[in-house]
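Asker: could you look at this predicted model? Sequence included:
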Amino acid sequence: MTKHARRFPEFYITAPQPCPYLPNRRERKLFTHLVPGKSSAIIDNLLTNGFRRSQNIAYIPYCENCSACVSVRIVVDQFERKRTNKRIWKRNHDLYVERVSAIPTAEQYALFSDYVGTRHADGGMADMSALDYSMMVRDSVIDTFLSEYRQRPEDAAPDADPQDWPLVAVALCDRLSDGLSLVYSFFDPELSWRSLGNFIILEHIEQARREGLPYVYLGYWIKDSPKMAYKTRFQPQEHLTARGWVLYEPEDGEE
């Protein structure tokens, strides 16, 4: 095998299995392994053009007779918080965020377990061990980091160390050439009133703005899946189509 061939991705297709988002559908994925030695430019090109990363695998839906999954990215420099998003931002004014290296901790895993056990008890991540979680965080050949969100106690001293405050949310994120890609996030399931999942997206939009990055990638959106409805709250956004990335025109009622 030539050096060029070793650096070029080899693609595989998964066997059909039940779709987790749409009833009576079967899903397949096209995927490739992201390993050291693969061209960083090729990996970046995959992840900025519809592929998603899970550990060291990049995948994209490859379903027969179905194209419901649409890649979505927020246009950062045109984004403005409106109505619902303004309320969510204000609601979480007492949170402290810190970007940390992609290194798992027991504190993170405890929060992750509570989140998955409450929100996704029947999903494929429900039985993830501490080692599984560690691999999810660590196993990356690109620039990956964590955002930790901690709640400032009402009686916190001015010189208090934020690392002593309760951890309420975590986001695993990739830094790409033109944006931030949210890989996975989790949060305290008892704090539903905070809308932490939405706040994490809002906060990463501001981080991308500070870094001069034009996009925040949200993964896939499915129009007919209620689980995905929140993604259209962040406008303007672009959707990946057969014509490339195009500006999405919101329907009535979408911000």
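Answerer: Received it, and whenever you're ready, just let me know what you need. All values derive from a computational prediction rather than experimental measurement.

Asker: going forward, measure contacts between C-alpha atoms and count neighbours the same way
Answerer: OK.

Asker: roughly how far is the strand or helix carrying V216 from the heart of the chain?
Answerer: Take DSSP states H and E as the rule and V216 turns out to sit in strand 215-221. Here strand 215-221 is found 7 Å from its chain centre; the criterion is Cα atoms, centre = their mean, to the nearest Å.

Asker: next secondary structure after it?
Answerer: strand 237-241.

Asker: on contacts alone, who are the packing partners of that next one?
Answerer: Applying 3 or more Cα pairs under 8 Å, 6 or more residues apart in numbering; DSSP states H and E, we find strand 237-241 packed against strand 70-75, strand 244-247.

Asker: adding another structure so you can compare the two:
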Amino acid sequence: MAAHGDNNEELRLFQTGEHACGYWPERQARDLVLDPQDRRLGALYPMALTWGFRRSGDLVYRPHCEGCRACVPVRIPVARFNPDRSQRRCLAHNADLDYRILPAERTEEQFALYQRYLQHRHLHGGMDDHGPHEFDQFLIGSWSHGRFMEIRTPGAAGKRGQLLAVAVTDVTEQGLSAVYTFFDPEQAKRSLGTYAILQQIAWAQRNGLPHLYLGYWINGHRKMDYKRRFHPLEYFDGKRWMPGGQDNADGFP
């Protein structure tokens, strides 16, 4: 991919060496990354979203594996989104919750919830020993476009309610990007991951932003299956964004 920044400097892309695939343990993966030392990285990131890239800390990357194209970038055109019956039930079930948008700054309460989430969902997965530094490095970075959406139970007598979830969300002129969500593992019945996406869609709609970027969808992967339930869903074929199939899977490569 050839590209130039606003000052006409060439944009450099690097391919990483092979590393263990985070989705299929038996496979090896590679990534295409924007030059991490490029001082324009924060300004280039919104456009990179439209090229199928994603952010992890300060790293802007896209999977680029030899012989494998399983990771498909997907996004929701929020103006045309219609919740299905299950998503409407999720909204109704969580109608008692409050949420607010905050700067991307770690608090002790958020970090404690993050640790509980990792211990439950990613035990021995390489992230369960994350400390405060890793939290900041992974979710915030040095040039973050991010905000934290806190989801809580209602407070009483002027106090904040219990923190149930945090949705780390990047805000750009191209739309919102759902970077990462962590939630109370004891609240599984609330489907807080789905609820967070529904609130991010509403957030984008309120602000007149065109898309919510959901990262990568992987056909046949249990942890990624929820993404195809959002209608309509567009996918990036390497050159352009395309509409998904009727069930948000049939039209994907």
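Answerer: Structure's in. What do you need? All figures in this text were calculated on a predicted structure; none of them were measured in a lab.

Asker: I figured I43 of structure 1 hits H33, correct?
Answerer: No - I43 of structure 1 is beyond contact range of H33, at 9.9 Å (criterion: Cα atoms under 8 Å).

Asker: these two: who's more crowded?
Answerer: I43 (22 against 18; other Cα atoms under 10 Å).

Asker: tell me the contacts of the closest residue to the more buried one other than its chain neighbours?
Answerer: The spatial neighbour of I43 of structure 1 that comes closest, neighbours along the chain excluded (Cα to Cα, 6 or more residues apart in numbering), is L34 at 7.4 Å. Taking Cα atoms under 8 Å, 6 or more residues apart in numbering, we find L34 of structure 1 in contact with 9, 43, 56-58, 140-141.

Asker: and P250 of structure 1, how far from S225 of structure 1?
Answerer: 16 Å (Cα to Cα, to the nearest Å).

Asker: same check on V168 of structure 1?
Answerer: Taken as Cα to Cα, the span from V168 of structure 1 to S225 of structure 1 is 27 Å.

Asker: now do F112 of structure 1
Answerer: 24 Å.

Asker: same check, this time on D252 of structure 1
Answerer: 17 Å.

Asker: quick one: map L113 of structure 2 onto structure 1.
Answerer: Counting by TM-score structural alignment, L113 of structure 2 lines up with L111 in structure 1.

Asker: my read is its match is in a helix, agree?
Answerer: Yes - applying DSSP: H, G, I helix; E, B strand; the rest coil, one finds L111 of structure 1 inside a helix.

Asker: before we move on, what SS does the aligned partner of E206 of structure 1 in structure 2 have?
Answerer: For E206 of structure 1, the aligned residue in structure 2 is A202 (criterion: TM-score structural alignment). Using three-state DSSP, the structure places A202 of structure 2 in helix.

Asker: residues contacting A202 of structure 2?
Answerer: Here A202 of structure 2 is in contact with V78 (Cα under 8 Å, 6+ apart).

Asker: ok, now L182 of structure 1?
Answerer: 171-174, 216-219.

Asker: helices of structure 2, start to end?
Answerer: 41-50, 85-93, 108-121, 132-139, 192-206 (DSSP state H).

Asker: buried ones in the third one?
Answerer: It stands for helix 108-121 of structure 2. Of the residues in helix 108-121 of structure 2, 110-111, 113-119 count as buried by neighbour count, 16 or more other Cα atoms under 10 Å.

Asker: that one vs structure 1, average distance?
Answerer: Compared with structure 1 after fitting, helix 108-121 of structure 2 has a mean deviation of 0.3 Å; criterion: mean Cα distance after the TM-score superposition for structure 1.

Asker: tell me the angle of that helix relative to helix 132-139?
Answerer: 80 degrees (axes from the mean of the first three to the mean of the last three Cα atoms, to 10 degrees).

Asker: which strands and helices lie in contact with helix 108-121 of structure 2?
Answerer: Taking 3+ Cα pairs under 8 Å, 6+ apart as the contact cut, helix 108-121 of structure 2 packs with strand 163-172, strand 175-183.

Asker: got those as JSON lines, with distance to E26 of structure 2 columns?
Answerer: JSON lines is the format used below for these (distance: least, Cα to Cα, whole Å):
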{"stretch": "strand 163-172", "distance to E26 of structure 2": "29"}
{"stretch": "strand 175-183", "distance to E26 of structure 2": "24"}
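
Asker: centre-most residue in structure 1?
Answerer: What sits nearest the mean C-alpha location of structure 1, by Cα atoms, centre = their mean, is L182, with 2.6 Å.

Asker: what do we get in structure 2 for it?
Answerer: So, by TM-score structural alignment, L182 of structure 1 is matched to A178.

Asker: how about N65 of structure 1?
Answerer: Checking TM-score structural alignment: N65 of structure 1 goes with G67.

Asker: from F51 of structure 1, how far off is I60 of structure 1?
Answerer: 5 Å.

Asker: make that Y12 of structure 1, sorry
Answerer: Relative to F51 of structure 1, and taking Cα to Cα, Y12 of structure 1 is found at 13 Å.

Asker: pick out whichever of those two has more residues nearby.
Answerer: F51 (22 against 12).

Asker: quick check: the aligned residue for that one in structure 2?
Answerer: F51 of structure 1 maps onto F53 in structure 2, by TM-score structural alignment.

Asker: how about its match, what does it touch?
Answerer: 60-62, 73.

Asker: mind giving me the ChimeraX command for buried ones among these?
Answerer: Buried subset of the contacts of F53 of structure 2, written as a ChimeraX selection, criterion 16+ other Cα under 10 Å:
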select :60,61,62,73
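
Asker: burial count for P16 of structure 1?
Answerer: 14.

Asker: then T169 of structure 2?
Answerer: For T169 of structure 2, using other Cα under 10 Å, the count is 26.

Asker: ditto for T144 of structure 1
Answerer: 22.
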